[in-house]
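Here is my input, please return the structure:
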Amino acid sequence: MNVYGVVGWKNAGKTGLMERLVTEITGRGVSVSTVKHAHHSFDVDRPGKDSHRHRVAGATEVLLASRNRFALMHELRDDAEPALSALLQKLAPVDLVLIEGYKRDSHPKIEAHRAVTGNPLIAPGDPTVRAVASDTPLDLDRPVFDLNDTAAIADFILSEVGL
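A predicted model of the protein is given here:
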């Protein structure tokens, strides 16, 4: 499975870049799935709904299905956060999986960077960051793209993974 990450500090433009990349790449006929790392507790369910009641009652997994989509919720309870590699195995086969976050994992990545945040670049200390998408010119030892040049960034990623 081809995987490529988008990393960066908070408010660097990661989610916007991910959204634009999914639109651009799927528009080229390439199937894409995404993985998003959340640093905090999150819930896709709502209190009072049957599926939420099942989870609260102690179910390890709840699969919620309709004719439009399904969602499998797995409660970790006492388990540690699963490794990215284990999560990737749960996805159906696609041409490319774009990963938002997981900056410490070893897959290839592009860093989203916005100067206004004042955060340092990740790229100089991380060889898995193969390029940077920035809203300001940078002098680096790897490609730097305009953060809004989605087509060029997509070209780079697809070339990197051989698609």
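
going forward, measure contacts and count neighbours with C-alpha atoms only.
Will do.

what's Pro124 in contact with, if anything?
Leu140 (CA atoms under 8 Å, 6 or more residues apart in numbering).

Could you confirm it falls within a helix?
Yes. Secondary structure of Pro124, determined by DSSP: H, G, I helix; E, B strand; the rest coil: located in a helix.

How many neighbouring residues does Val97 have?
Other residues within reach of Val97, judged by other CA atoms under 10 Å, total 20.

surely it meets Val6?
No. Using CA atoms under 8 Å, Val97 is not in contact with Val6; the gap is 10.8 Å.

which residues are in contact with the helix or strand hosting Val62?
Per DSSP states H and E, Val62 falls inside strand 61-65. For strand 61-65, contacts defined as CA under 8 Å, 6+ apart pick out 51, 54-55, 70-75.

I have a second one here; can you model it like the first so I can compare?
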Amino acid sequence: MKVFGIAGWSGSGKTTLIKALLPVLSARGLRVGTVKHTHHDPVFGTQSDALLATAGLVETMMVSTDRFTLVHEHQGQSEPPLPSLLSALAGIDLVLVEGFKFSRHPRLEIWDSALQHPLMAVSDRSVRAVVSDDSGDGLSGLVIPRFHRHEIMPIAEFIVSNCIPLSELE
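Purely as a prediction, here's the structure:
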């Protein structure tokens, strides 16, 4: 399993980019998975499922004819580190890690000046490239590759060339 991240501030277009990348990466024969960091509670199938979690349930699996999902309750413990979370995935060639913008895995940053957040690539060496359609001063002086949002094939190639094995993840 190899790992590469897609980071950016909320509303920057991380999920939209991943959605565009999936068919390109899959066409290369890769089995792609994602891990997404969220500030919201994962959605339970029913309110009774949520009640089980508050009653002390540690894990629950919801299964349908098309998919299953596994929800693990932290039960007051800290959020597990990214390598621990990724080790729970099976049969995946490439994991796109969405969010986790302060972890140290290689990633690209999606940046939009309209969101008025700082460009992480300026001070974060884990950011290996920037995806932005902006042409403003915020991007001047960058010494890492830059892509426009519509450059899906080159972005996919960059990801495949710069992903790391799970074993190298800190």
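
For the strand holding Val62 of structure 1, grab the matching residue range in structure 2.
Using TM-score structural alignment, strand 61-65 of structure 1 lines up with residues 59-63 of structure 2.

Following superposition onto structure 1, what is the mean distance for that stretch?
Aligned to structure 1 and superposed, stretch 59-63 of structure 2 gives a mean residue distance of 1.4 Å (mean CA distance after the TM-score superposition for structure 1).

Could you look up the next helix or strand downstream of the longest helix along structure 1?
Taking DSSP state H as the criterion, structure 1 has its longest helix at helix 14-27. Remark: after helix 14-27 of structure 1, the chain's next helix or strand is strand 32-36, criterion DSSP H and E.

what's the mean deviation for that following strand versus structure 2?
Relative to the matching residues in structure 2, strand 32-36 of structure 1 has an average distance of 0.3 Å after the fit, by mean CA distance after the TM-score superposition for structure 1.

distance between the very next helix or strand once past that strand and the chain's centre?
Note on strand 32-36 of structure 1: by DSSP H and E, the next helix or strand toward the C-terminus is helix 50-57. On the basis of CA atoms, centre = their mean, to the nearest Å, helix 50-57 of structure 1 sits 28 Å off its chain's mean C-alpha point.

for helix 50-57 of structure 1, which positions count as buried?
51-52, 55 (16 or more other CA atoms under 10 Å).

same thing with stretch 115-126 of structure 1?
Of the residues in stretch 115-126 of structure 1, those buried under the neighbour-count criterion (16+ other CA under 10 Å) are 121-123.

doesn't Val132 of structure 1 fall inside a helix?
No. With three-state DSSP as the criterion, Val132 of structure 1 is located in strand rather than a helix.

Translate it into the numbering of structure 2.
Match for Val132 of structure 1 (TM-score structural alignment): Val130.

which residue of structure 2 sits farthest from its center?
Here the centre of structure 2 is the reference, and by CA atoms, centre = their mean the most remote residue is Ala55, at 30.5 Å.

Confirm Phe156 of structure 1 sits in a helix?
Yes. Counting by three-state DSSP, Phe156 of structure 1 is found in a helix.
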